[in-house]
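Colleague: Sequence and computational prediction follow.
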Amino acid sequence: MGSQGINYDEPLLPPQPPPKPKAAHGGGDESSALEDTLTNRDMMAVQRWWLATWLEMRYLVPLAGPALVVYLLNYLISMSTQMFCGHLGNLELAASSLGNNGVQLLAYGLMLGMGSAVETLCGQAYGANKYEMLGIYMQRSTILLTATGIPLMLVYIFSKDILLLLGEPEDIASAAGIFIIGLIPQIFAYACNFPIQKFLQSQSVVFPSAYISAVALVFHIVLSWVVMFKLGWGLLGASLVLSLSWWIIVVAQFVYILYSSKFKYTWTGFSLAAFSGLWDFLKLSTASAVMLCLETWYFQIMVLIAGLLENPQLALDSLSVSTTISGWVFMIAVGFNAAASVRVSNELGARHPKSASFSVVAVTSISFVIALICAILVLIFRYQLSYIFTGGSEVSDAVAELSPFLALSILLNGVQPVLSGVAVGCGWQAFVAYVNVGCYYVVGIPVGALLGFYFNLGVKGLWGGMLGGTIMQTIILLWVTYRTDWEKEVENAAHRLRTWDAKKEPLLN
């Protein structure tokens, strides 16, 4: 991604001047062009569709491209840590897998989920030209997430005892406990990072975050090698470097916001107003958190259950490799998730129902095609995948056996996260949370445990049953999205804006 011809002091979708009262619900000229095209009955349907696709790609590619690069690079930071740990030994790989995928996802899912409330509110406020509230929403979210980090810190401190209580082997639990202690600073980096990230994405400002993440990744790899292999700090050194790398990303992004002129309307400095309306903001944040946590914890539970299977070290190692690769590809879909959320919330705020629905189709289609390509590559290189993380044919054969499940997971991840992004853009978090409870925890986990333990299918049975829950959830979200009344969603967004105009409170129902 070259830097020639790019002016980093100009946003990809430039902010308009401070809005006049009459234009409170107006959209930008580019967004209006898409809506005008989709509603133009003088054009042939095919011509209208091609022009609309071209316009949507002009909005989507500069947003989704850098966004997915940001998520991929950030995930590579954690993934590279696991790779370094794997080259210390199989025990260290199992411990870092349990720490990263079993415990750290607790904080990641909760923080990212609560931060998703900023996507709904900032996205719709930006689409309706309510620029001054974006910085307030970011600060409110940071306050709530930091407070949430305190009880999470206690979980990290007592992680070894918790893992032993859950039945994990003592050697793996002890090593994982050491690794997790070094991740405590990362909790509070998440608390700052996700609100900042959503604040930037809602304004279609994503290139700077991509460059910051790229620099942080290089720094992380070099420092991890020095700390783990030259200084011999092992698992604790690996997790401390991981935490430091996340703090570098946070500080760099915030400094960029402070000194970039593009945020002169959306960031007006620290304000005591951030402490008002916290209860209402917490309600939407909680709905967002429950929605996402039920997804991220789903596979976290699979990792924890895998530690109870026969030969837990091999089960955890093979599952670690598979879920890490799945997670890396999943970050592509998360990038499209962010793009879908921004596009839908901006268009709803601008009162463009046709554009919002068209964006959903475009983003979902592109994400699925990319996922299909990745799934095919996984099947082709199934015997080589594990050697990126650790040596030995035993783990390689186990990963190859799991490759069909990995490929299917990647395909589903090409659609489901994007639909969740649509839900965030529309403010449907509570509904999706109910869907996740039913599909994941009433169907997926019980069926997976039954196949894995009662029918002795091991990791394959566990993963297969849980994939059934994911398939159910994806079908339901597809149906609900297909049946959505976008005119009504525009009115719902307008209601939030009228509430803000009257009370200067968060954009909540």
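Modeller: Good, I have the coordinates.

Colleague: For the rest of this, base every contact and every neighbour count on C-alpha atoms.
Modeller: OK.

Colleague: And the nearest residue to residue 339 once chain neighbours are set aside, how far from residue 74?
Modeller: Excluding the flanking residues, the one nearest residue 339 by CA to CA, 6 or more residues apart in numbering is residue 64, at 5.1 Å. Plainly put, residue 64 is 15 Å away from residue 74 if you go by CA to CA, to the nearest Å.

Colleague: Looking at those two, which one has more neighbours?
Modeller: Neighbour count, other CA atoms under 10 Å: between residue 64 and residue 74, residue 64 has more, with 28 against 22.

Colleague: hang on, the more buried one packs against residue 335?
Modeller: Yes: here residue 64 lies in contact with residue 335, judged by CA atoms under 8 Å, at a distance of 5.9 Å.

Colleague: just to revisit the earlier point, enumerate every residue touching the residue nearest to residue 339.
Modeller: Residue 64 is in contact with 335-336, 338-339, counting by CA atoms under 8 Å, 6 or more residues apart in numbering.

Colleague: Structure two is appended below for comparative analysis:
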Amino acid sequence: MASSFKSSSPIAQEIVARDIAECSEDEVAENVFEDDESGLDSGSESGPVLYTQPTGVAFGYRRPSIVADPVNEPVLTRIERKQSRDAERSLLRDNHLLPPKHVPEEQPGMLTKLYKALFSTKVRRTPGDEEVPRITVQPSESSPLLGSPPASPHEHLNEQWEAAVASGKIETTWQREAKTIATYSRSLILTFLLQYSINIASIFAVGRIGKVELGAVSLATMTANILCYAPMQGLATSLDTLCAQAYGSGHKHLVGLQLQRMTYFLWVLVVPVAVLFFFAKDILLHIVPDPRSAELAGLYLRIITIGVPGFAAFEGGKRFVQSQGLFIATTYVLLIAAPINIFINWLLVWHFGWGFIGAPISVAITQTLMPLLLLSYVAFVDGSQCWGGFTSRALTNWGPMIWLALPGMVMVMAEWLAFEILTLVTSQFGTSYLAAQSILVTLTSTTFMIPFPVSIAASTRVANLIGARLINAAKTSAKVAFCAGCIIGLFNLTLLAGLRYQLPLLFTQDEEVIGIVAKVMPLVAVMQVFDGLAAVAHGLLRGIGKQSFGGYANLSIYYLIALPISFATAFALDWKLTGLWLGTTIGLALVAMVEYWYTYISDWEQSALDAENRNAAG
């Protein structure tokens, strides 16, 4: 079901078509040969499939954006085709349409019975259904008349699956959906935590120096997010479409061309970003009341400018490997880069005694290292088949690419700004409040790394089931995801509320800052429930193809309701930081309610029909 909810952009099609037309005869011949080889593997595995790799690594360094529409790749990789067949086979076994994988015990013990009653993924049989139903595949004109060689593991599985779906025999259980969502989520949670650790390592290192330095890091990161990271990540989202369509066109070297084109474009944007970062201190001095915080934030931004080209290259490189189904590549890179970043922070800030300046240097080094590690993976492990070498064609055809990238940039920036503006406003309350805000943002962003991957997993699973025309199964999966969001939210609530005095000690020893954090923490803890539910709700909307509603609902509620409440309570009622977080909490609660309501009233049958039409359209 990789293409169940793919976005077929006319602009992207125009770009890829133009690049194909400019291919040389040698390039065409080479790609035709590759297509012939890949076609041998596809065999009977055409049609809707039940597995798509969850695409979550493409999101950002701070709080991930939940607005940008995901685009699934139109062609499954060889690994994904196998995983799809395994998922179909599991559901067929769950519904007793295939023999069990393991021979059941004739007289199971008490523990075995208890385990099956609680955790078995099998659909409960109705009385009288003792025999395993067999799905018969009718012979076709091409079927052999006499004995044939042994069937391959996937022989007739697609026909069996289609027959079972058509006859309405496929059901699922909450145990199966819980297991699937947990399997999808675990690697994403690890990846997000590793990626986010690159930023919080600096906050941990600097927070021990003093509250002014802690607040300055938060202020600098907020400025970098708005002026650099969010725009570049938003622009790079166009590669989700361009690389996927280039990969599916059969001209796989065009994936590398799209990467080069976007990377060069982002590097051009580094110039104005560098100018803004160079004069950031002068700008912040007119906005932030505390001059020392503005000076340190400006210094931080000047230094991390060195790492911006690496950040841009890594954003493009992630899409390059993801379009080939190599999602594990980014995880491997982060498994190496994150510990190195922590070590460099300790080495520069504390061991060498460089203090505050060591934190931005470590960020710049890590951001430069990450694309080099990703390049090493492509060169020595996998992914080089889509690299056709450097070409001057990457300097042409920029116009359509920019036009395609702008909407993604606007949506990502709009949501980032809604959160980051609170940090800027907090600076008006003084250095202690700015440091406390830095701690609260870091903690809530870290806890968000659990429900957000679950929302991606739920989105993927629901989309797969919808694309396979299993409406009831998709609704069961949605209910499981909702329960998971509740459980995670309550877990985060308990964690933050129970450790309201201990967690700030990880960042600072300043008593005033700790007191402010502890005062606001109960409200922030309550927000965790709505944060988890809202994340899962948006994932479900993406799963049924209604992600645009979720995006506009988020932005409307944040800007029209949440931010006005935050400003009114923070300044008019003088609640300060408590008021700012109250508006955010109310906003997330409204987002969750509105999105679940829309999910409930949506026509899931129509969503399945829309997915089928998109598949038919190619």
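Modeller: Everything's here; your move. These numbers were taken from a predicted model, which means no experiment stands behind them.

Colleague: hang on, the earlier thing: which of the contacts of residue 64 of the first structure lies at the shortest distance from residue 141 of the first structure?
Modeller: Compare each of the contacts of residue 64 of the first structure with residue 141 of the first structure using CA to CA and the shortest gap goes to residue 338, at 17.1 Å.

Colleague: isn't that closest one right up against residue 419?
Modeller: No: if you go by CA under 8 Å, residue 338 of the first structure and residue 419 don't touch, sitting 10.5 Å apart.

Colleague: Compare these two (neighbour count), which wins?
Modeller: Counted by other CA under 10 Å, residue 338 of the first structure and residue 419 do not tie: residue 338 has more neighbours, with 30 against 26.

Colleague: List the residues that contact that one.
Modeller: Residue 338 of the first structure sits in contact with 64, 67, 201, 418, 421, where contact means CA under 8 Å, 6+ apart.

Colleague: Then residue 346 of the second structure?
Modeller: Here residue 346 of the second structure is in contact with residue 205 (CA under 8 Å, 6+ apart).

Colleague: List the contacts of residue 246 of the second structure.
Modeller: By CA under 8 Å, 6+ apart, residue 246 of the second structure lies in contact with 16, 252, 254-255.

Colleague: what does residue 433 of the second structure align to in the first structure?
Modeller: Aligned against the first structure by TM-score structural alignment, residue 433 of the second structure finds its counterpart in residue 315.

Colleague: what separates that match from residue 394 of the first structure, distance-wise?
Modeller: 11 Å.

Colleague: Neighbour count: those two, which is higher?
Modeller: For residue 315 of the first structure versus residue 394, the count of surrounding residues by other CA under 10 Å is larger for residue 315: 23 against 11.

Colleague: Within the helices and strands, which one has that one?
Modeller: Element membership for residue 315 of the first structure (DSSP states H and E) is helix 312-349.

Colleague: what's the spacing between that helix and its chain's center?
Modeller: The chain centroid and the centroid of helix 312-349 of the first structure are separated by 6 Å under CA atoms, centre = their mean, to the nearest Å.

Colleague: mean per-residue distance, the helix or strand following it to the second structure?
Modeller: Next helix or strand after helix 312-349 of the first structure toward the C-terminus (DSSP H and E): helix 353-380. Following superposition, helix 353-380 of the first structure is found to deviate from the second structure by 3.3 Å on average (mean CA distance after the TM-score superposition for the first structure).

Colleague: I would like the range of the second structure that aligns with the helix or strand just after helix 353-380 of the first structure, please.
Modeller: Next along the chain after helix 353-380 of the first structure, taking DSSP H and E as the criterion, comes helix 393-413. Counting by TM-score structural alignment, helix 393-413 of the first structure pairs with residues 511-531 of the second structure.

Colleague: before we move on, back to that, could you redo the contacts of residue 338 of the first structure as CSV and give each row secondary structure and distance to residue 155 of the first structure?
Modeller: Listed next are the contacts of residue 338 of the first structure as CSV, based on DSSP: H, G, I helix; E, B strand; the rest coil; distance: CA to CA, whole Å:
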residue, secondary structure, distance to residue 155 of the first structure
64, helix, 35
67, helix, 31
201, helix, 31
418, helix, 31
421, helix, 29
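
Colleague: Is there a quick PyMOL command that grabs whichever of the residues you listed are buried?
Modeller: In PyMOL syntax, the buried subset of the contacts of residue 338 of the first structure is picked out as below (16 or more other CA atoms under 10 Å):
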select buried, resi 64+67+201+418+421
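
Colleague: which of the contacts of residue 338 of the first structure are the two that sit furthest away from each other?
Modeller: Maximum distance among the contacts of residue 338 of the first structure (CA to CA): 15.1 Å, for 201 and 418.

Colleague: Wait, residue 265 of the first structure touches residue 129, no?
Modeller: No: contact criterion CA under 8 Å: residue 265 of the first structure and residue 129 do not qualify, at 9.9 Å.

Colleague: Compare neighbour counts for these two and give me the winner.
Modeller: Neighbours were tallied for residue 265 of the first structure and for residue 129 using other CA under 10 Å; the higher tally belongs to residue 129 (28 against 18).

Colleague: Enumerate every residue touching that one.
Modeller: Counting by CA under 8 Å, 6+ apart, residue 129 of the first structure makes contact with 16, 18-19, 24-27.

Colleague: and it, helix, strand or coil?
Modeller: Of the three states, residue 129 of the first structure takes coil according to DSSP: H, G, I helix; E, B strand; the rest coil.

Colleague: So it versus residue 268 of the first structure, what's the distance?
Modeller: When residue 129 of the first structure is compared with residue 268 of the first structure (using CA to CA), they lie 15 Å apart.

Colleague: Now name the helix or strand holding the nearest residue to residue 395 of the second structure once chain neighbours are set aside.
Modeller: Distances taken as CA to CA, 6+ apart place residue 261 nearest to residue 395 of the second structure, at 6.4 Å, with adjacent residues excluded. Assigned by DSSP H and E, residue 261 of the second structure falls within helix 253-278.

Colleague: Distance from that helix to the middle of the chain?
Modeller: Using CA atoms, centre = their mean, the distance between the centre of helix 253-278 of the second structure and that of its chain works out at 22 Å.
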